[in-house]
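In: how would this look folded up:
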Amino acid sequence: MHQWISGDRLIQRFEEWAPKKLAYEHDKIGLLVGTLHKKIKKVMVTLDVLENVADEAAEKNVDLIIAHHPLIFHPLKNVRSDEGQGKIVTKCIKNDIAVYAAHTNLDLADGGVNDMLADQLGLTHTDILQPSFHEALFKLSVYVPVSHAERLREVLGDAGGGTIGKYSHCSFSVQGEGAFRPEKGANPYLGGVGALEKVTEQKIEVLVPEHLLHALIQKMIKAHPYEEVAYDVIPMQNQGKTYGLGRIGQLTEPILFRDYCQRVKEKFGLEGLRAVGSPDAKIKTVAISGGDGNSLIPYAKYQGADVLITGDIYYHTAHDALLCGLNVIDAGHHIESVMKQGVKAYLSDVIAQEHKDTEVIVSESVTNPFHFVV
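Out: As a prediction, this is how the structure comes out:
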């Protein structure tokens, strides 16, 4: 018998990777149409949700669409089944297709759209182009019998607790004596009701990033032998992981700008692109952001980029780039379609970990509104 993952659980796991708090203010992310309170037999990943995508999802019996660009960004004045976005919303509702969007939170996520784009170009030694914020850190301290200490450390580390830089499973332990008296109605792991029990315990401490805290505590409680788990959660002043827009990295060797434009075309399968700058300029340090990159000109220049690759650049911003000596490639917003395979891979891994049979597919519908006429 097939086992399907629930929509709630699938999105919960997805948001461990791209938590909503990473999204920019006023971004329209999350569930936009339908419900997640159902079993998901098939999920489809897409860059955009257009009418042809909704038709494809209905034809393929899709239960959930996960998109990068929100279907509903500005408030709808009406929902008409014969025109505009109302046609798409209506088709999704009629076919019981839920629509979920992960936009700027997926852009900023570690391994998200920005990193996928940098990987597609083969950039090395990548870093964040425009830092946005540092994630809050917490210290989790838990008291556990010595007999279960090693196992609990393993559970905490496997769940992401105690990751510091390039090191994982970092923890500190100190041994002492725990005491407790089970009261009437208790079902103690050690001791008896009404009797004071003293146990040799270890106090285990790990640092936990905010987005993992809730899930990690649940796993800790499940692995702990006690009926009531004694633990502390303490906010830290330490600087947590940095998140931000865009990436900057290095090419393995310098290349002329004219040649690099051709390489970008090939890597992203483009009909054409717009270039700003001297064809004879040498390119070694590359900045990239899949969406609107107009605000990133000063960041790219400050960090020493030779070129900024972006999905959208304005006419006058292109002039600003020329004035400051920064080359620019406008490769089109559709380069973010690289997220389709990346999200599929992540979801497939999650479903395998959950031991479910839900199928993940990538939309084959064309959603790029532009084509080149030469």
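
In: contacts, neighbours, all on C-alpha from now
Out: Fine.

In: and Asp8, what is it in contact with?
Out: Taking Cα atoms under 8 Å, 6 or more residues apart in numbering, we find Asp8 in contact with 36-38.

In: for this structure, which strand is longest?
Out: Assignment by DSSP state E gives strand 242-256 as the longest strand of the chain.

In: And the contacts of that strand?
Out: Against strand 242-256 from outside (Cα under 8 Å, 6+ apart): 22, 107-110, 114-115, 118, 122-135, 279-290, 300, 305.

In: mind listing what's buried in the helix or strand following that strand?
Out: Next helix or strand after strand 242-256 toward the C-terminus (DSSP states H and E): helix 257-268. Of the residues in helix 257-268, 257-258, 260-261, 264, 268 count as buried by neighbour count, 16 or more other Cα atoms under 10 Å.

In: Thr104: what's it in contact with?
Out: Counting by Cα under 8 Å, 6+ apart, Thr104 has contacts 22-24, 27.

In: From these, which land in helices?
Out: The helices, defined by DSSP state H, take in nothing from those.

In: Mind jotting down where the helices sit in the stretch 151-300 of the chain?
Out: Ranges of helices in the stretch 151-300 of the chain, per DSSP state H, counting those that start in this stretch, are 210-223, 257-268, 297-302.

In: how about those in JSON lines, adding distance to Ile204?
Out: As requested, the helices of the stretch 151-300 of the chain are arranged in JSON lines below (distance: least, Cα to Cα, whole Å):
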{"stretch": "helix 210-223", "distance to Ile204": "11"}
{"stretch": "helix 257-268", "distance to Ile204": "48"}
{"stretch": "helix 297-302", "distance to Ile204": "41"}
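
In: measure the residue nearest to His333 when sequence neighbours are not counted to Ala305 for me?
Out: With Cα to Cα, 6 or more residues apart in numbering as the criterion, His333 has its nearest non-adjacent residue at 3.9 Å, and that residue is Gly311. Gly311 sits 17 Å away from Ala305, taking Cα to Cα, to the nearest Å as the criterion.

In: higher neighbour count, those two?
Out: Ala305 (23 against 20; other Cα atoms under 10 Å).

In: One more, so I can put them side by side:
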Amino acid sequence: MEMIKFLTPFRFYLNNICLQSCHVRQTVQLVGNQITLNRLHKSRKMSTCNTEEKGNLQKIVLKLNKLMPIALAEDWDNVGLLVEPSSPHNVSKMLLTNDLTPEVFEEAVNLKADMILSYHPPIFSPLKRLCQSDWKQKIVVKAIENRIAIYSPHTSCDSIKDGVNDWLLSAFDNESVMPLSTKDDPEFCYSHKVSLLIANGDHAKLMESLKAFQNVSSIFNVTTLEQEKVHLSFVCTKSAVAKIGCLLLEYNVENPVFSEIQKPPLPGVGVGRISKLGSKISLNKAVEIVKEHLKLSHVRVATSHGPDFNCDAENIKSIAVCAGAGTSVLRGVKADLYLTGEMSHHEVLSAIHNGSSVILCEHSNSERGYLSLLKEQLTTSLQEYNVDVCVSEIDADPLKIV
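Out: Modelled structure (predicted):
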């Protein structure tokens, strides 16, 4: 955290802030507009209808966004409502799939589904045209023709508590589970902390003045010191810094410090997971658990420390997981076992020579089973809208071991 102190005389500095405050506000407003436009661009698929009755699609999307917040997705991802039929659009049947292939789309049509939730986004790279020669573009055209909405949660589901990665670990006897990297709370809007000294008789009046600012927290930390001084601190947004500086000119304050702060992390939310097991297990036992959990007859295994590794020895105490492609997420993580869908040849070599065994299940096999849990969650969440949620029976990983 970088500390920003007033090194010039305080009142001279604040007078400069006040003289430039209009410019500062315009700059912040411009930045705010850019942020808003970027967010609208990223989540343009989200509905903005709010007045007349438009069917229940918008209400369902709001529920989905609450359960799997778009703000928790990775920056490179494309999540949310991807195809939105013209209003009104009511959803009575929703089909869940890991990948939206032509075969799965035909399944949705035969089921008379009004909405498809595809874990992987069928629209990922920007589309410059919609033609029949490309299979993904063809699906989008058919979705529009058949008035079928398409929604994708992807990495939002990876990060949320009780999401894909927590499900992947749930088959083990976990003593503790933590994200490999955390996600900041998107609803925390404050960027700066202000701390100062003020006379005991003046701090209450200053606090009342600050409460009138919309971009200042209503929670104040107050500590009474000797010599009738009070230490006061609070948090605010970047746009409020100039206004607070002008306000402090009206009070006899000492040692004011403005410091940038980071957003607090959301507990249990983030990329990947690492588990400390309740008791050690062998690699063979871990393989058995994974195959049963994912309903697979085969997985690929690389043993730590080379061919002399004892697969029956109970030497696995920690497991790091990343559903899908775990190469970048698991790189450098200290764990006895890596569990993921796919890793490159060289990353597997690095893992086993750094002391981690590896289980690879193929990409979508490490994700698909989560859809059954998601179906239960959505059935409960969308109960008031009478939505029939079902999981695709055709969706499958394209790779087979023969």
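
In: TM-score of the superposed pair?
Out: Superposed pair, TM-score by TM-score structural alignment, normalised by the length of structure 1: 0.67. Supporting alignment: 275 aligned residues with a Cα RMSD of 2.8 Å.

In: Which of the residues in the longest strand of structure 1 are classified as buried?
Out: Buried residues in strand 242-256 of structure 1 (16+ other Cα under 10 Å): 243-250, 255.

In: so what's Ala351 of structure 2 up against?
Out: Per Cα under 8 Å, 6+ apart, neighbours of Ala351 of structure 2: 304, 331-332, 357-358.

In: Dump these to TSV, plus neighbour count and distance to Leu62 of structure 2.
Out: Converted to TSV, the contacts of Ala351 of structure 2 look like this (neighbours: other Cα atoms under 10 Å; distance: Cα to Cα, whole Å):
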residue	neighbour count	distance to Leu62 of structure 2
Ser304	24	45
Arg331	14	35
Gly332	12	37
Ser357	26	41
Val358	27	38
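
In: Specify which member of those is nearest to Leu81 of structure 2.
Out: Among the contacts of Ala351 of structure 2, Arg331 lies closest to Leu81 of structure 2 (Cα to Cα), at 31.6 Å.

In: how far is the top strand by length along structure 2 from where the chain is centred?
Out: If you go by DSSP E, structure 2 has its longest strand at strand 314-325. Put simply, strand 314-325 of structure 2 sits 21 Å off its chain's centre (Cα atoms, centre = their mean, to the nearest Å).

In: longest helix of structure 2?
Out: Structure 2, longest helix under DSSP H: helix 21-42.

In: how far away is Arg13 of structure 1 from Ile40 of structure 1?
Out: 14 Å.

In: do Gln353 of structure 1 as well
Out: For Gln353 of structure 1, the distance to Ile40 of structure 1 - Cα to Cα - is 16 Å.

In: Between those two, point out the one with more neighbours.
Out: Neighbour count, other Cα under 10 Å: between Gln353 of structure 1 and Ile40, Ile40 has more, with 25 against 9.

In: what residues are up against that one?
Out: 4-7, 63-64, 358.

In: Please give the number of neighbouring residues around the equivalent of Asp166 of structure 2 over in structure 1.
Out: Asp166 of structure 2 maps onto Asp115 in structure 1 when the alignment is built from TM-score structural alignment. Using other Cα under 10 Å, the number of residues around Asp115 of structure 1 comes to 24.

In: Just the element for Asp115 of structure 1, please.
Out: Counting by DSSP H and E, Asp115 of structure 1 is part of helix 113-120.

In: try Gln377 of structure 2
Out: Assigned by DSSP H and E, Gln377 of structure 2 falls in helix 370-381.

In: buried sites along that helix?
Out: So for helix 370-381 of structure 2, counting by 16+ other Cα under 10 Å, buried means 370-371, 374-375, 378-379.

In: just stretch 201-211 of structure 1 next, same as before
Out: In stretch 201-211 of structure 1, counting by 16+ other Cα under 10 Å, buried: 201-209, 211.

In: same check, this time on stretch 38-48 of structure 1
Out: Here stretch 38-48 of structure 1 shows 39-48 as buried, counting by 16+ other Cα under 10 Å.

In: what separates stretch 326-337 of structure 2 from the chain centre, distance-wise?
Out: Computed by Cα atoms, centre = their mean, the separation of stretch 326-337 of structure 2 from the middle of its chain amounts to 19 Å.

In: My error: substitute stretch 47-61 of structure 1 in the last question.
Out: Worked out by Cα atoms, centre = their mean, stretch 47-61 of structure 1 lies 23 Å from the chain centre.

In: What residues sit buried inside that stretch?
Out: Within stretch 47-61 of structure 1, the residues scored as buried using 16+ other Cα under 10 Å are 47-51, 53-58, 61.

In: what's the answer for stretch 321-334 of structure 1, then?
Out: Applying 16+ other Cα under 10 Å to stretch 321-334 of structure 1 flags 321, 325-334 as buried.

In: For the spatially most central residue of structure 2, which residues are in contact?
Out: Among the residues of structure 2, the one closest to the centroid is Leu72, at 1.8 Å (Cα atoms, centre = their mean). Counting by Cα under 8 Å, 6+ apart, Leu72 of structure 2 makes contact with 155-156, 159-160, 183, 186, 270.

In: Using CSV, please lay out those together with distance to Asp134 of structure 2.
Out: Formatted as CSV, the contacts of Leu72 of structure 2 follow (distance: Cα to Cα, whole Å):
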residue, distance to Asp134 of structure 2
Thr155, 25
Ser156, 27
Ser159, 31
Ile160, 33
Lys183, 36
Pro186, 37
Gly270, 34
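
In: could those residues be laid out in JSON lines, adding secondary structure and distance to Leu82 of structure 2?
Out: Compiled in JSON lines, these are given as follows (DSSP: H, G, I helix; E, B strand; the rest coil; distance: Cα to Cα, whole Å):
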{"residue": "Thr155", "secondary structure": "helix", "distance to Leu82 of structure 2": "15"}
{"residue": "Ser156", "secondary structure": "helix", "distance to Leu82 of structure 2": "15"}
{"residue": "Ser159", "secondary structure": "helix", "distance to Leu82 of structure 2": "20"}
{"residue": "Ile160", "secondary structure": "coil", "distance to Leu82 of structure 2": "20"}
{"residue": "Lys183", "secondary structure": "strand", "distance to Leu82 of structure 2": "24"}
{"residue": "Pro186", "secondary structure": "coil", "distance to Leu82 of structure 2": "22"}
{"residue": "Gly270", "secondary structure": "strand", "distance to Leu82 of structure 2": "23"}
